[in-house]
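Okay, predicted coordinates and the sequence, questions at the end:
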Amino acid sequence: MAAATQRYREFRMPDVGEGLTEAEILKWLVQPGDTVTDGQVVVEVETAKAAVELPIPYDGTVREILFPEGSTVDVGTPIITVDTGGPDEPDGAAAKAPADDASDEAGGAAAAREPVLVGYGVSTPSGRRRPRRAAVPAPGASAANGTARAAEPAPEPEPAAVGGGQGAAGRALAKPPVRKLAKDLGVDLAAVVPTGPGGVITRDDVHAAAPAAATPPRAAEPEPAAERAEPTPAVEPQSLASIRERRVPIRGVRKATAQAMVESAFTAPHVTEFVTVDVTRTVRLVERLKADQEMAGLRVNPLLLVAKALLVALRRNPEANAAWDEQRQEIVYKEYVNLGIAAATPRGLLVPNIKDAGSKTLPELSRALGELISTAREGRTSPADMRGGTVTITNIGVFGIDTGTPILNPGESAILAFGAIRDQPWVHKGKVKPRKVTTLALSFDHRLIDGELGSRLLADVAAVLEHPKKLITWS
């Protein structure tokens, strides 16, 4: 029996992030009847953080897909069953509880060996069972006969000969619950005609012999439909506006983003400062770097130098790279920078981060930035890439926007908005000339960064972009 219980395996929705409670099934990659192997990706799901491919942890044949595409499933819920082979048992054999203690223990051990992914486990039944009470023979009945009946499960009622309800000493044969029922209904067991095997009186026998007054009242018959018919509520006519509206459930990345922004806006006191800067020299440096052999094949654009400028500014103002621990009432100063880059994707706004970005050279930073953005747009960002950010850059300039007041990602100290670069008249060396100009906006947590520190940080970013040679002197 233990081997049979292992034939049909349930693969459960894992927690692929930290504390996620649900995920949406995006696409099934297998169908019932398909053969699968251990480690094969069978489904794509979308969590509140990213789209994730889930591998199955055993070999077999897909038996049933339990949820269609588009369903939102709680973590720990079975989503697919697989036939892993073994003895040919009837369907559902794995779900039936064994009848004896030894089978129970074997079943518990089998459940404990169920392979699972990180994030959930198999519920293991307790190995302890409530001891059976020793059978006490009824007065006048033989000890062997009474013990045997106490150990047997309640048999199904079967037709029996009339008049078999008396034991050897004239006592009616009935189990304690049946005796209590007879007492509650005022039925004399000696007068009841038994129908159970061996002349045992059943609950149905007691109810049949109960006086009419003691019989529980029946529920009132429902009124005919014609008599209790209620007027059909009037259908509210649709307005012209509602006909031209489209409603989409809030879930996945957009739901998580909304919750995070509300949490951030009402938890961290935001302050935003702005600076307009001449980035003509930075634009020229980008063109020179594109022709540099060391940067061949890499993504080189103004965003790369903005990221480098922010990293240099944080090195000069390390107190700005911190986090607020509300539970411990501590400020956590970080000696590493996980630089988040906001990326617009078909699934919504994602903010993966480059781990330890402050220690990377310009070519390394360019390579990491290119991989991060490409992966996000393809929907392959892993939950690990979304965790642990310290500061973020949002490049709103690609949409032709000059500036804005960005909202902090929860747990981060600052976010820098990089606006569009435009040709504008600018006083340069005492003369008005057309220059490449942009506006930077820095939002920061005022619990961590006061006005002086925030101003120094933003001024240093602007100084590097105006005079890129500071990348050498300040690095």
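Received, thanks.

From here on, just use CA atoms for contacts and neighbour counts.
Noted.

So Leu408, which state does it fall into?
Three-state call for Leu408 (DSSP: H, G, I helix; E, B strand; the rest coil): coil.

Run through the residues that contact it.
Met261, Ser264, Ala265, His270, Ala414, Ile415, Ser443, Phe444, Asp445 (CA atoms under 8 Å, 6 or more residues apart in numbering).

one more time with 7 Å
Going by CA atoms under 7 Å, 6 or more residues apart in numbering, Leu408 touches Ser264, Ala414, Ile415, Ser443.

which among those gets closest to Ala99?
Comparing the contacts of Leu408 against Ala99 with CA to CA places Ser264 closest, at 55.1 Å.

Helix, strand, or coil at the closest one?
Quick answer, by three-state DSSP: Ser264 is helix.

ditto for Arg281
Secondary structure assignment for Arg281 (three-state DSSP): helix.

Return a PyMOL selection command for the buried portion of the contacts of Leu408.
Typed into PyMOL, the line below selects the buried ones among the contacts of Leu408, using 16 or more other CA atoms under 10 Å:
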select buried, resi 264+414+415+443
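
would TSV of the contacts of Leu408 with secondary structure and distance to Leu314 be doable?
Formatted as TSV, these follow (DSSP: H, G, I helix; E, B strand; the rest coil; distance: CA to CA, whole Å):
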residue	secondary structure	distance to Leu314
Ser264	helix	22
Ala414	strand	11
Ile415	strand	12
Ser443	strand	14
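
how about TSV for the contacts of Leu408, with distance to Pro68 added?
As requested, those are arranged in TSV below (distance: CA to CA, whole Å):
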residue	distance to Pro68
Ser264	34
Ala414	41
Ile415	39
Ser443	42
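
The structure to be compared is supplied as follows:
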Amino acid sequence: MSRIKEFPLPDLGEGLTEGEILKWLVNVGDTIELNQPIVEVETAKAAVEIPAKWAGQVSAIFHAEGETVEVGTPIIAIDTAPGAGPVDEPAGRPAPSAESLAAVTVAPAEGMVEPGMTGGGRTPVLVGYGPRTTAAKRRARRTDGSESKATGGSESKATGGSESKATGGAANGTVTVDRPLAKPPVRKLAKDLGVDLFALTGTGPNGSITREDVQEAVRPAAPTAAPVAATAASFGPDREQRIPVKGVRKLTAENMVASAFTAPHVTEFLTVDVTRSMRALDRLREMPDWRDVRVSPLLLVAKAVMAAIKRYPMINSTWAGEAIVVKEYVNLGIAAATERGLIVPNIKDAGRLTLRELADAMTALVTTAKEGRTSPADMSGGTFTITNVGVFGVDTGTPILPPGESAILAFGAVREMPWVHKGKVKPRQVTTLGLSFDHRIIDGELGSKFLRDVGAFLTDPEAALLAWG
């Protein structure tokens, strides 16, 4: 039995079908431990670190950083018994080299031993780590004669005219070479520079493409140099830039389109004097127990929402076709703008938290989001969302409902403005709230009362807490 095991990209939750390799945390030849993080992957919901399923030595890395990989596709090969001598392969089949393993993908075939299986049957695997049950999708093959197949230890011609040996390292497996022979760092360099590897002739071992080959292709003197990729940071010769829609942005786009054309949106606005709220925050910051706590106006907005939902539970509900599901718990979503796009992680059961606990939870949520470490679980199950557009200097907006939620509140910038206070025009701290809601669940009266109560809380938080409990 082969001791080299292929590690497939696991299902990271809620039916995700693919992920993008953001960063490899190990290299070929590294010795790794069980559950050691080996790769950072971005899914449609979050960037997560994936731990190793086995201890051993990294034999090969199949996909470069920046590649999108389907769930169940092998991403790395691990020698689970390094230093134990030659790999136990069928007679006549040599052990694969790191270069050849990195250049092939293994297609499941009849009789093939898949990850999580032994010769006598299937062994238990972790959730999402087992073999795929559907056929893998593959890119269209080249039809110019450069494509070839290799099984066992037979010699084949790899794309580009160079010869290489590829075994795949799997018993009775069918191995197909559908991309040029190059190491992952070289593939990443080619992607960054916009170089088509199929157009290059490798000068490395076994005809593999080297870093120098890629760099030579983009030198000005080279007439066949490929144009800069449209995904690069600069614009191309046509003065246009193409940005792939994937990951968080792809999921956000799909959700917003589905929400906008499924739930009938209504948006109401309310401008309120929040001078007392701003003063209350100043007093809070001066308290010894709060000096190390991040205190922002958003904290009081969140508290106001929690208090208003207790008075109007229907705001915290979901349309389920034949029924409206009203939820006692409040999973409070906070929209966060990150380098990967807009994400909406939520604080579980936020209604049960004290003001200090809510402040700590919000700080942790925002910090984790900015660092790209938000887990898929933290972005699932939201029941009400706040989007703080005020941090961008915007007065308010008409936010689109997150799928499954019936209301979302936009919190605008707090500005000093002339305001009639106690019969006189005075400079006061003022903000504008925008509440979008699902009109199937929330009618104008309910939405207006909820927004009014949130505004009343922010106008005089001390009085609201005393009156509402």
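Arrived safely, thanks for sending. As the structure is a computational prediction, the values presented were derived from the model and not from experiment.

rewinding a little: any idea which of the contacts of Leu408 of structure 1 is closest to Asp385 of structure 1?
Of the contacts of Leu408 of structure 1, the one sitting nearest to Asp385 of structure 1 (CA to CA) turns out to be Ile415, at 17.5 Å.

Quick one: map that closest one onto structure 2.
Applying TM-score structural alignment, one finds that Ile415 of structure 1 aligns to Ile408 in structure 2.

what's the nearest residue to Val178 of structure 1 if we skip its chain neighbours?
Take Val178 of structure 1 and drop its neighbours on the chain: the residue closest to it by CA to CA, 6 or more residues apart in numbering is Arg203, 5.6 Å away.

Around the one you found, how many other residues sit close by?
Look at Arg203 of structure 1: counted by other CA atoms under 10 Å, it has 19 neighbours.

Find me the equivalent region of stretch 441-457 of structure 2 in structure 1.
Against structure 1, stretch 441-457 of structure 2 falls on residues 448-464 (TM-score structural alignment).

what comes into contact with the matching stretch?
Contacts of stretch 448-464 of structure 1 (CA under 7 Å, 6+ apart): Val277, Ala309, Leu310, Ala313, Leu314, Asn317, Ala320, Ala322, Ser413, Leu442, Lys470, Leu471.

Stretch 106-126 of structure 1 too?
In this structure, residues lying in contact with stretch 106-126 of structure 1 by CA under 7 Å, 6+ apart are Ala2, Pro14, Asp15, Val16, Pro57, Gly76.

now the helices: where do they sit in structure 1?
Assigned by DSSP state H, structure 1 shows helices spanning 101-112, 143-151, 176-185, 203-209, 225-228, 240-243, 252-265, 280-290, 302-316, 362-377, 383-386, 451-466, 470-474.

residue range for the second one in structure 2?
Structural correspondence for helix 143-151 of structure 1: none found in structure 2, per TM-score structural alignment.

buried residues in that helix?
Judged by neighbour count (16+ other CA under 10 Å), helix 143-151 of structure 1 contains these buried residues: Gly146, Thr147, Ala150.

Could you export the helices of structure 1 as TSV, including distance to Thr21 of structure 1?
Shown next, in TSV, are those (distance: least, CA to CA, whole Å):
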stretch	distance to Thr21 of structure 1
helix 101-112	23
helix 143-151	45
helix 176-185	44
helix 203-209	46
helix 225-228	45
helix 240-243	33
helix 252-265	11
helix 280-290	44
helix 302-316	34
helix 362-377	22
helix 383-386	14
helix 451-466	37
helix 470-474	44
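
wait, which of those is closest to Lys431 of structure 1?
Of all the helices of structure 1, helix 280-290 sits nearest to Lys431 of structure 1, with 15.1 Å by CA to CA.

gap between that closest one and the chain center?
Computed by CA atoms, centre = their mean, to the nearest Å, the chain-centroid distance of helix 280-290 of structure 1 equals 44 Å.

distance from that helix to structure 2 after superposition?
On superposition with structure 2, the mean distance recorded for helix 280-290 of structure 1 (mean CA distance after the TM-score superposition for structure 1) is 0.5 Å.

Name the surrounding residues that touch that helix.
Helix 280-290 of structure 1 has contacts (CA under 7 Å, 6+ apart) with Met295, Ala296, Val300, Asn301, Pro302, Arg435, Lys436, Leu465, Glu466, His467, Pro468.

what's the answer for stretch 27-45 of structure 1, then?
Residues from elsewhere that reach stretch 27-45 of structure 1 (CA under 7 Å, 6+ apart): 23-26, 51-65, 69.

Which ones among those residues map onto strands?
Among the contacts of stretch 27-45 of structure 1, the members falling in strands are 23-26, 51-55, 60-65 (criterion: DSSP state E).

For those, which single residue is the most surrounded?
Each of those was scored for neighbours by other CA under 10 Å, and Ala23 scores highest at 27 neighbours.

Could you find the counterpart of it in structure 2?
By TM-score structural alignment, Ala23 of structure 1 lines up with Gly19 in structure 2.

Tell me how many other residues crowd the closest residue to Asn395 of structure 1 other than its chain neighbours.
Distances taken as CA to CA, 6+ apart put Phe418 closest to Asn395 of structure 1, at 4.9 Å, once the chain neighbours are dropped. Using other CA under 10 Å, Phe418 of structure 1 has 25 other residues around it.

related to what we said a few turns ago, these two touch, right, the match of Ile415 of structure 1 and Leu433?
No - here Ile408 of structure 2 does not reach Leu433: they are 10.5 Å apart, not a contact under CA atoms under 7 Å.
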